[in-house]
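**Q** please find the sequence and the predicted model below.
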Amino acid sequence: MPASATPRPAPGRPRDPLVDDRILTATEELLVTEGYQATTIAAVARRAGIVATSIYRRWPGKRELVEDTVFGLDTGAHPVPTGDLHADLRAWTELFLATAAHPAARAAIPGLLADYHGDQALYHRLLDRGERPTIDALRELLAAAAARGTAAPDCDVEAIFEILRGATLLRALTHGLEHHAEFCERITRALVTVARASTAANDG
């Protein structure tokens, strides 16, 4: 579920990046120690030692702040392709699992999902910011694999992404990183199978 998140720019004076870091760090700490519901703007301001208006100048509200905190745990850097489809998909699986299993992410994601359920526009904004760039990167990886003959040219890239995201998210929320190596290998084998399957054959 990796998604690159960058705090939103604001008009006026340039922002102090040190204040940004204090806010994000305070939010992460509160998520881990107090949970999503207790991570309010006021609580973050107290922990960061700033006034709440400093947060509102940077983020419209709690949900956006939590998104940038949690999804910013991922650097936005995708695994570097090696030319080995199994190794590459294993690296993606490990990245997704590690990001979702971070304590702050495990604390925040259930609350965020509940918020998205009530407002689809917010979820589609998240898709634009994070998921679609990730799908595009997977598409490039699989196109290169297809050129080498190790993946089907018409494999279902979005299905691969959905399996990758759904399996790692559920695993992270329920088991964290327990037995992660065995889990990542099972999911990788499944992804390779899907990558090698032609959607044309399935349609027939």
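**A** Now that the structure is in, tell me what you want to look at.
**Q** for the rest of this, base every contact and every neighbour count on C-alpha atoms.
**A** Noted.
**Q** can you give me the end-to-end span of stretch 80-87?
**A** 10 Å (Cα to Cα, to the nearest Å).
**Q** pull out the buried residues from that stretch.
**A** For stretch 80-87, the neighbour count (16 or more other Cα atoms under 10 Å) marks 81, 85, 86 as buried.
**Q** what's the burial count for residue 125?
**A** Residue 125 has 11 neighbours, counted by other Cα atoms under 10 Å.
**Q** which SS state does it fall under?
**A** Secondary structure for residue 125, judged by DSSP: H, G, I helix; E, B strand; the rest coil, is helix.
**Q** ok, the one 10 residues further on next?
**A** Under the three-state scheme (three-state DSSP), the conformation of residue 135 reads as helix.
**Q** check it against this one:
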Amino acid sequence: MVTQTSAPDQSPGRPRDQRIDEAVLHATRELLLEVGYAGLSLTAIAERAGTTRPALSRRWPSLDHLVHEAAFPADLTAPLAPSGSTTRDVRAMVAGALAAFAHPVARAAAPGLVAAITADPALHAVLLERFSAALGGIEQPLLDVVAGTTFFALLLHPDDLDDDWVDQVTHLLTEGIPR
């Protein structure tokens, strides 16, 4: 079972203050850019956000879950609406993956998150759920190819990924390898 990492508390009492969630996510993004994944701590994030570590622990099961939500916010991974054209839909997927993975915060978080998802099945499930939902039920192999291609290309030649690259990958995925 996968649970949303920032779902509202279901317990009675005072409603959760969304401003704290926003401040924590903002502080996490800032610190990722300043100190990188390895330099992050819940204490530093809480101090930057003007809250406490227990407030973070009530909202996110771990630092890794918090970083995942900060690096890949819902608006970056919003579901794609089918256009009726396979080529347009694949291009939108490739462009969306590039936008999500190339974002400076996502790039700062990626090395740590890759290590974390291999060690944390719950985080792995949350990550898969978020990206699968963004692609609107697209077949898993296509999700793997688009995400894997984009992620690896960002590692190898991040400065060469532009609309032309998106078009080339789209063509390869929709038309295959030219003979």
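**A** Okay, I see it. Small disclaimer: the values here were computed from a predicted structure and weren't measured.
**Q** how close are the two chains, by TM-score?
**A** For this chain pair, the superposition-based TM-score is 0.83 by TM-score structural alignment, normalised by the length of the second structure; 171 aligned residues with a Cα RMSD of 2.2 Å.
**Q** still on that earlier bit, which of the buried residues of stretch 80-87 of the first structure fall in helices?
**A** Taking DSSP state H, the ones among the buried residues of stretch 80-87 of the first structure that sit in helices are 85, 86.
**Q** from the buried residues of stretch 80-87 of the first structure, pick the one nearest residue 142 of the first structure.
**A** residue 85 (8.0 Å; Cα to Cα).
**Q** and the equivalent of residue 184 of the first structure over in the second structure, what does it touch?
**A** Using TM-score structural alignment as the criterion, residue 184 of the first structure maps onto residue 166 of the second structure. Applying Cα atoms under 8 Å, 6 or more residues apart in numbering, we find residue 166 of the second structure in contact with 91, 94, 95.
**Q** now do residue 82 of the second structure
**A** Contact analysis of residue 82 of the second structure by Cα under 8 Å, 6+ apart lists residue 89.
**Q** distance of it from residue 136 of the second structure?
**A** Relative to residue 136 of the second structure, and taking Cα to Cα, residue 82 of the second structure is found at 8 Å.
**Q** ok, residue 90 of the second structure next?
**A** 12 Å.
**Q** repeat for residue 163 of the second structure
**A** In terms of Cα to Cα, residue 163 of the second structure sits 23 Å off from residue 136 of the second structure.
**Q** repeat that for residue 76 of the second structure.
**A** 14 Å.
**Q** quick one, which of the two is more surrounded?
**A** residue 76 (16 against 13).
**Q** thinking the more buried one is in contact with residue 101, fair?
**A** No - using Cα atoms under 8 Å, residue 76 of the second structure is not in contact with residue 101; the gap is 9.5 Å.
**Q** need the overlap of contacts for these two.
**A** Joint contacts of residue 76 of the second structure and residue 101 (Cα under 8 Å, 6+ apart) do not exist.
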